[in-house]
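Visitor: Give me the fold of what follows.
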Amino acid sequence: MDELVDILDESGAHTGKSCLKSEAHLKGLFHPTAHIWFYTSDGKILFQKRGKDKKTFPLLWDVSVAGHIGAGEDIIEAAIREIEEEINLQISLSDLDKIGVFKSIQKHSETLLDKEFHHTFLCKLKVPLSALSKQESEVEDLALFQLVDFKSKLNSGELEGFVPHLPSYYHKIITELELRT
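Guide: A predicted model of the protein is given here:
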């Protein structure tokens, strides 16, 4: 879905401009996204397998929930909206724990340069996996992975099948999750 997004500068500050997401990707303009990582009290992380029709990284395992923040949209409201859309789960503001904003640049093709600032949150998963329902157009599958197994894969450089986020990003997620589980 093409939507209006706010345009950010190289440091993540708002420029006061907005454009369609497709234009931001075509021109390589920075824009904000929300990333929400769900975890369980017994040390598991929820991953989503991206939909087969996604333009970027189809059928790779990725952050539990992620999406673009609409132009003028509050970051927290965008995160809550994305969670409801992608996994049909309702949470409250107090469930979200913001751990940082991460700059990401991914060149997928000559016409798709993704330059984003990921506003990243952790959220404890308080329902069983079976209670979640995936958004068919966005999410192919949902699965819980043991944090220790994912950390081992990351440390050994064996992340085949996962979206190639920067190792520093994944390490930050793991560090923050280890503090909570």
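
Visitor: from here on, contacts and neighbour counts on C-alpha atoms
Guide: Fine.

Visitor: which stretches of this structure form helices?
Guide: Here the chain has its helices, by DSSP state H, at 21-27, 75-87, 147-155, 167-180.

Visitor: Might you calculate how far the first one sits from the centre of the chain?
Guide: Meaning helix 21-27. In terms of C-alpha atoms, centre = their mean, to the nearest Å, the centre of helix 21-27 is set 18 Å apart from its chain centre.

Visitor: one more, for comparison:
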Amino acid sequence: MPADKLEEWWDIYDQAEHKIGQRQRSETLRTGEYHLVANIFLFNQVGEVLLQQRSFDKLNYPGAWDCSVGGSVLAGETPQDTMVREVQEELGLTITQEQLQLFDHQIASTWIEYWFVAQLDFKLSDVTVQTEEVAQVGFFNLSQAQKQLAPVGGIKYEHEVQLAWQTKLG
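Guide: Predicted structure coming up:
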């Protein structure tokens, strides 16, 4: 059974990010309609980035290595709200909106992505993965992270992890 929640409700936006309605995730978006997505790269105190391997039950890119956490912004949420919720749900870690630093914002085919970075004082033993969403997690240096995020035909976030690294660690 897929881990994705097709009954979720999303606020729908035009390309200028004006809210124009709502849809359930299971409904197809029309041309010119977008939903919001929020992603984050979490760094530990020694400068390693946490990556997650997506659950093998996910509809999109099952088993692919991904950013620390990512998720669709639910109806009524801000991208920052989503990050606080998703970090808690998927990793069992607590983060505040004040710890989030926006480093990129881009429009894709049917979604608008917000990219955040944060540095937390945590170890792998502090992480409790939501097994429906996450297969495993690990800490990586920049070159290792870029290799993990460059699968053939999968999610390719090598550029975003480089931007996050530059933003957070200089």
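
Visitor: Can I get the helices of structure 1 in JSON lines including mean neighbour count and distance to G161 of structure 1?
Guide: Formatted as JSON lines, the helices of structure 1 follow (neighbours: other C-alpha atoms under 10 Å; distance: least, C-alpha to C-alpha, whole Å):
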{"stretch": "helix 21-27", "mean neighbour count": "19", "distance to G161 of structure 1": "24"}
{"stretch": "helix 75-87", "mean neighbour count": "19", "distance to G161 of structure 1": "20"}
{"stretch": "helix 147-155", "mean neighbour count": "15", "distance to G161 of structure 1": "11"}
{"stretch": "helix 167-180", "mean neighbour count": "14", "distance to G161 of structure 1": "14"}
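
Visitor: would TSV of these with distance to K107 of structure 1 be doable?
Guide: Putting the helices of structure 1 into TSV (distance: least, C-alpha to C-alpha, whole Å) gives the following:
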stretch	distance to K107 of structure 1
helix 21-27	9
helix 75-87	24
helix 147-155	22
helix 167-180	17
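
Visitor: What's the end-to-end length of stretch 147-162 of structure 2?
Guide: Stretch 147-162 of structure 2 stretches 12 Å from its first residue to its last (C-alpha to C-alpha, to the nearest Å).

Visitor: Check the offset of that stretch from the chain's centre.
Guide: How far stretch 147-162 of structure 2 lies from its chain's middle: 13 Å, per C-alpha atoms, centre = their mean.

Visitor: and if you look at stretch 126-134 of structure 2?
Guide: With C-alpha atoms, centre = their mean, you get 14 Å for stretch 126-134 of structure 2.

Visitor: in structure 1, what residues pair with that stretch?
Guide: Aligned using TM-score structural alignment, stretch 126-134 of structure 2 spans residues 131-139 in structure 1.

Visitor: Contacts for that stretch next, please.
Guide: Residues from elsewhere that reach stretch 131-139 of structure 1 (C-alpha atoms under 8 Å, 6 or more residues apart in numbering): 48-51, 53-54, 85-89, 140-142.

Visitor: Please apply the same query to stretch 11-31 of structure 2.
Guide: 5-10, 32-36, 73-76, 107, 110.

Visitor: How about the contacts made by the residue most central in space within structure 2?
Guide: Residue closest to the average C-alpha location in structure 2 (C-alpha atoms, centre = their mean): G70, at 1.6 Å. Taking C-alpha under 8 Å, 6+ apart, we find G70 of structure 2 in contact with V37, A38, N39, I40, M83, E86.

Visitor: What lines up with it in structure 1?
Guide: So, by TM-score structural alignment, G70 of structure 2 is matched to A66.

Visitor: what does I40 of structure 2 give?
Guide: Alignment note (TM-score structural alignment): I40 of structure 2 maps to I36 of structure 1.

Visitor: and what of V117 of structure 2?
Guide: Aligning on TM-score structural alignment places V117 of structure 2 opposite L122 in structure 1.

Visitor: next one: Q97 of structure 2
Guide: Under the alignment (TM-score structural alignment), Q97 of structure 2 maps onto L93 of structure 1.
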